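Q: Below: sequence and its predicted model.
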Amino acid sequence: MNFKHYTLGLMLSVAYPTFAQEQVKPNKEDDTHLEEIIVSTTRLPEVKRNTSSSVIVITQKEIESYAQLNSDMSVILGLAVPSIGLSSNTTSNRSQTLRGRQILVLIDGIPQSTPLRNTDRDLRTISPYAIERIEVIEGATSLYGSGGAGGIVNFITKKSNKDKAFSGSTSLALTDAFISKGKNTNGYKLNQQFNGKIDNFDYLVNAGVIKSGRSVDGEGEYISPRYGLGEVTTQNLLAKFGYDINANNRIEAMYNFYSALQNTDLVASGGKYLEAPQIGVIGKKDPAAKNEGTKYNHNAYLKYTSKEIFTNTDLEASVFGQKLYTLFDYRAHNPKSPRWEETGGQATIKAEKIGARVSILSKIDFTEDIKTNYIVGGDFLFDKTSQPLVDGRLWVPELKAYNSAAYLQTRTVFYNNLTLKAGVRYDNISVKVPDYKTIPLKKDQEWLAIQGGNLDYSKASLNAALSYNIINEFNPYVSFSQGLSIYDLGRILRDAKSDVVSKIETDPVVTNNYEVGFTSKLGNNWNFRAAYFWSVAKLGSDLQAGEGGFWQVVRNPQRINGIELTLDGKPIDWATVGGSFSSYEGKMKSDNSSSYDTYMSGLSIAAPKLSLFTTINPIKDLWVNLYYTHTSKRDRFTPTPNKAGVLTYQEGEGKVNPIDLFNLHTSYQYNKNIQLSLGIENLFNKTYYTSSSMLVARDAEYARGNGRYYTLSLTFNY
């Protein structure tokens, strides 16, 4: 038996069939019991073990451990969250849905998703070194308005937790593949943080730069630079300041800047689906091509909180803003598949948001045995989004959305063991579409003039859940929640065939999500959760390839159902083991069908995923974390003959083969102030194709994942 199979056997003998939600505790400072974690993204803060749905909290120590393997947020979430598929190893998170549906991504509650024209980049809007924790709500929710048909990912930024006037940390890291065929694969990471508290004033400033080298696969070949993560410079600046006016009143301000741009002399070459990967070779880019990536993403808020403004009542009010500019790859003119008047071009997305929130949190004790907490509030959001080409032509006109909403969320506890949660949110959304023209495919075609207008949506979204704390070993729950999403309106409008906006199918996706499950605390060392879920949407949001190789939205009704299992615990004092398993399937109704008879594409439905981990603390101040991730096969579609009679898969319907990956992270703490860490991504240097490249079934996207990469880092705390 070789070392790889021996290691897997050891992990399975200790952990199988265990499944984890809180996946790693790298040191004693983070040895927090599951029940002590408070979740805030539910808007009505609650202890995590009491939530009547699947909620995942990824702690700062866990984030830092994953970041030692790969600092890209889409990679981290693909490893850490059971129902999010593995990263595509590109800048796009197009195929990374949550339980098969769209994710609403937030930074401190500020929406990063752009529903008016989806960037597919919203998981990559912040550096992991600026994050205190990540809260993930799985399943449809409208708690923050449009976009949460599959759930929410909320990146909660760091804050000062020191009583000293000044403290800080400096981190230095080197990364490399050390593969003989590869050159210039080395990179670096620098991060500097200062924080402290002076009287009633506290502050935190965190700045970092990450420079990745060229990406190589397990055979040492350069990975295709198309949407690539190689030779990308990532910059992030977080500044947070707070002032305690008195014991009950506080004002806080936050600003976060993020940028990630690729600058490479590699160009994509070759690529034949199911035969050979597209790789990178030294070459010259088109002179008109700009460096692709996120040029800037600005986020800021100003928040005021007041405790006990009335008896048992707290107030929170905030204003926030976001400004984003993303550049996609340059597309040369392809005579076989013309686009943009038979010219090359490079698409961008520009988005701006301004919003405000106010909420009142209070409680009512009806009797000693019946107690209610509730939050009532209102949201306002102005969203402006467009998709111009770099040369100035408007592919999607500037769309403006005005969203106002009121909501009420309650939690009532009966006799300390029966909990009823219920809430309602009413959204009123108005999207203003100007008169515009679509860009024709051929240069001799006229631009189709579209008469604009207002698209108005009003929707009351409900949620309800019931949980019963019978015994520690069995706490069942049931829940129902609705999600609302204006799904990628710009994608629909840019290829419109009608001459009036009101004739175009633009209704939002409304998702009904159901979940039944239970949590268990087994003894003092083990935590287990099992859930079965299903969701239904009368208008779907699956994608299929259209003219020019660009995706189009399929609005057919959909149903998704699946299971999720998680468990973690300590079999012995110096080891923690666990893992997670998620499997779900989706079908939609074909045209004029009364049943769900057609499988949803792989762009929405990920292959089943099993994750296992072992964390050991063999000697004082030394921690070793071993991760294993397995994704299964998904083969739901039959290839059909193309024009030449060759059997081919339709785009988005490719066969996904299994993937097995091992990752290793170890750290040593010296004198509390110095930490040395080593991370090894793809420990056994496996050569594999990413799930996304397999399912998309495009020659130009058939690319491999990273080979073995090392990250050696040194952190000084003072």
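A: Thanks, I have it.

Q: going forward, measure contacts between C-alpha atoms and count neighbours the same way
A: Fine.

Q: quick one: contacts for the residue nearest the centre of the chain?
A: Nearest to the geometric centre of the chain sits residue 123, at 4.2 Å (CA atoms, centre = their mean). By CA atoms under 8 Å, 6 or more residues apart in numbering, residue 123 lies in contact with 73-74, 93, 105.

Q: Among these, name the ones in strands.
A: Among these, DSSP state E puts residue 105 in strands.

Q: now the contacts of residue 123 in TSV, with neighbour count and distance to residue 479?
A: Output for the contacts of residue 123, formatted as TSV (neighbours: other CA atoms under 10 Å; distance: CA to CA, whole Å):
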residue	neighbour count	distance to residue 479
73	21	29
74	26	28
93	24	28
105	24	22
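
Q: nearest to residue 394, of the contacts of residue 123?
A: residue 93 (24.0 Å; CA to CA).

Q: alright, now check it against this:
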Amino acid sequence: MNRTLSAITLALASTLAISSFHAHADDDGIERIEIHAERMPSELNAIARNVTVIDEDTLRQQFATAANLAEVLAKVVPGMAPPTPALTNFGTTLRGRNALVLIDGVPMNTNRNISRDLHNLHPSQVDRVEIFRGGNALFGSGATGGVIYIHTKTGQPQTAQQTTVGLKSSLTEIDGDGLSYLAGHTASGQVQGWLYRAAGSIEQTNGFYDADGDRLAPEPSQGDNYDSTIYSFDGKLSKEWDNQSLTLSMLWYALDQDSDYASDPSAAKDPYITKARAIKGLSLDKQNEINNLVLNAQYHRNLTADHSVNTQLYYRDYDARFAPFDGRKFATWNHLAQTYLESSNLGLRVTFNSKLNDKIELDWGIDASDERSEMPVTTFDSDIYNASQGLVFKSLGDKAFVPEISHKSLAAFVQSRAKISDAVALEAGVRYERIDASFKPFTTLGSQTAVTGSAYDYSSFVYNLGATYNLNDDHTFYIAANEGYELPDIGLQIRYANSQFDLSQSNLEPVETTDYELGWRGVIGPVSANLAYFTSSSDLGGVKSENMGLSLTRNKVRIDGFEASAKYLVHAAWALELNYSQVDGEEKAQGKTAYTVMNGFSIPPSKLSAVVNYDAGNGWTSQLTWLNVAGDDYRIDGKNAFARRDTQSYNVVDWQNSFELGQGTLTVGIENLLNKQYFSLYSQLQRNGNNTSSIPGRGRTLAVQYQFNW
């Protein structure tokens, strides 16, 4: 292995494959791999934090045994909580905290946090993903755990068309009810200097079955994508001319569920842990939905040889609907109701890059956004619901749950990079942000309390510092201190407000985190490796809702952990990759003196994944992926509570294969190859507190997909 190149690629040991990532060659002929999860492109091996980059080829292999991007990342990214069976990234934390999800720089997070940030695009739209860990001052609110930067696919110079067809079926119960299919088409090329891409797909997902051959019950808390039609479309135009470039893009993703199945409520009475049961006969007009439209314009111009500007203007229109919830026994709900979110966001980013000399470079600029969101509920007839034993939902109309919230932000930032010597590099940055929040008058759903509107503004000042030291071509050490912040979910408090509620008097101080990270990247013979130790603390954690909002608390939080990745090149055809992470967290309640362990939805148990890669050299590549999630006891004094159970370990083995066949590529995957019956961490913790959320993992499932190149 070329030693100079290995020093660059070793930082990618936490990925499943080291491949091409928009690389370029300098005058010295050395390939420089750049990532964009900072503000401007930066060499990967010069970053003072742990970064994972997953390329398109690896994603295509992993998608053969995963339903969405959230599952892929949760399986293979160290520090990220294990996958869930639901249509949510609730509990899928990164280093025990929330991550900011960006699609081509556009934030998917909303202040009314509904935890679907990783479920807003189709796998066919993803080019590569960069996971940038730790508190982040570069992108603003929401990045206390890190940044997940998703790049979508772009046009290619050569005219090409590609048709994709796919089938997926359970192998434990083979019938039409368990068969899903996919069809898509892509056109790409160049016209008068403009690169273009236009792609669309339709996917019909039906039922899934566990290892015993039983149909998986619907997830009644956060929802799922069973019996859904999924549509996607993306288009992109880009052109470079006279030291400038322009990219215009549109991305649309829609999921519409239409199922005849509900979760049998009688399972709630069974002893822990009994798997949820699916029952037929559901009558519900509108079920789980996602509609995500993103319009994006990016303009880059080289002002001089040493100065450039990058401008991004984006608009996002988003709505999502959840499964109904029986909140009649809770005073804060007092209804049988179904929530949905309607949100829009208009944003602007302007970033200047200035090279002051051969050693110092600055990124500086402004971010601005205007987000509007509201969360009504559809209410249902209780008598009809009771008579049907939880199967028939007759709408009584909509009511307000969370009123329209305006969330405006304006920020200025400066990020510097300095090359002190051939061995030492420093980075430092600051960000100042002001956020104005307000809501209109409304009446609460449960207590029917009239709440007057109010407004509140706050500001946050955060920094980041880092240093890298290249001992030689094979070993790099780094150390970093970073701050991050996020505004707590305003809607979580407003929906349970009393008549005296006022934003300026509520418990809405931002979560401000301080992170420290120490890491090493190195190559030792045929092994490239990556080690990182991190700590994170905050005087105030996120708002915790207990007893359906009757108690809202903010706890002091401290987290630490360890991540390790290694890739062993056995020989030209075989490679072994290992990824391990362990996260520990404690919290101290307000007015208390002792710390207690954080719950399982915040701090996952240790996770180990191993991937055996085989490249036959004749167009066949194969991966065998093993995921081990350890057990952990999250109870306090041995008592069960929300997200506090004594969880058991489990193992899942997947097999992915790719074949160059004719004018295309055939991908074949078998999920849960050994057909083990298991309950994910999410299901063991029971999101809704009873067995109707205890959804087993999918049993042995076959997925076949063929991409034909015209």
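A: Arrived safely. Because the structure is a prediction, the values reported are computed rather than measured.

Q: Do you know the score for how well these two fit?
A: Superposed pair, TM-score by TM-score structural alignment, normalised by the length of the second structure: 0.90. Supporting alignment: 669 aligned residues with a CA RMSD of 2.3 Å.

Q: Could you see which of the contacts of residue 123 of the first structure carry over to the second structure?
A: Checking these against the second structure (both residues aligned by TM-score structural alignment, their matches' CA atoms under 8 Å), the contacts still present are 73-74, 93, 105.

Q: just those residues now: which is nearest residue 337 of the first structure?
A: Closest to residue 337 of the first structure out of these is residue 93 (24.7 Å), distances taken as CA to CA.

Q: What is the aligned counterpart of that closest one in the second structure?
A: Aligned by TM-score structural alignment, residue 93 of the first structure pairs with residue 89 of the second structure.

Q: surely that match meets residue 116?
A: Yes. With contact defined as CA atoms under 8 Å, residue 89 of the second structure and residue 116 form a contacting pair (5.8 Å).

Q: For the stretch 151-300 of the first structure, which segments count as strands?
A: Along the stretch 151-300 of the first structure, counting by DSSP state E, counting those that start in this stretch, strands occupy 151-157, 167-176, 187-198, 201-211, 232-244, 249-262, 266-272, 276-282, 293-310.

Q: now, of those, which is deepest in the fold?
A: strand 151-157 (a mean of 25; mean count of other CA atoms under 10 Å).

Q: Could you tell me where that strand falls in the second structure?
A: Residues 146-152 of the second structure are matched to strand 151-157 of the first structure when aligned by TM-score structural alignment.

Q: Now that stretch on the first structure. Mean distance?
A: Once the two are superposed, stretch 146-152 of the second structure sits an average of 1.0 Å from its aligned residues in the first structure (mean CA distance after the TM-score superposition for the first structure).

Q: ok, residues contacting that stretch?
A: With CA under 8 Å, 6+ apart as the contact definition, stretch 146-152 of the second structure has outside contacts at 36-37, 94, 98-105, 125-136.

Q: same thing with stretch 288-298 of the second structure?
A: Outside stretch 288-298 of the second structure, the residues that touch it by CA under 8 Å, 6+ apart are 106, 120-121, 223-225, 246-257, 310-323.

Q: circling back to that earlier point, what about the match of residue 93 of the first structure, distance to residue 415 of the second structure?
A: Here residue 89 of the second structure is placed at a distance of 30 Å from residue 415 of the second structure (CA to CA, to the nearest Å).

Q: in the second structure, which spans are helices?
A: In the second structure, the segments counted as helices under DSSP state H are 3-9, 56-63, 69-76, 382-387, 490-494, 681-685.

Q: Out of those, the one nearest residue 187 of the second structure is which?
A: helix 56-63 (17.5 Å).

Q: Could you give the residue range in the first structure aligned to that closest one?
A: Under TM-score structural alignment, the match for helix 56-63 of the second structure is residues 60-67.

Q: Work out the gap between that stretch and the centre of the chain.
A: Here stretch 60-67 of the first structure is found 15 Å from its chain centre; the criterion is CA atoms, centre = their mean, to the nearest Å.

Q: And stretch 229-249 of the second structure, by the same measure?
A: For stretch 229-249 of the second structure, the separation from the chain centroid amounts to 23 Å (computed by CA atoms, centre = their mean).

Q: still on that earlier bit, what's the mean deviation for the match of helix 56-63 of the second structure versus the second structure?
A: Stretch 60-67 of the first structure versus its aligned partner: 1.0 Å mean (mean CA distance after the TM-score superposition for the first structure).

Q: Just give me the match in the second structure for residue 430 of the first structure.
A: Residue 430 of the first structure maps onto residue 436 in the second structure, by TM-score structural alignment.

Q: Its match: neighbour count?
A: Neighbours of residue 436 of the second structure under the rule other CA atoms under 10 Å: 15.

Q: So residue 595 of the second structure is in contact with residue 587, correct?
A: Yes. Using CA under 8 Å as the test, residue 595 of the second structure is close enough to residue 587 to be in contact (5.2 Å).

Q: Between these two, point out the one with more neighbours.
A: Under the criterion of other CA under 10 Å, the comparison of residue 595 of the second structure against residue 587 puts residue 587 first, with 22 against 15.

Q: Brilliant, that's me finished.
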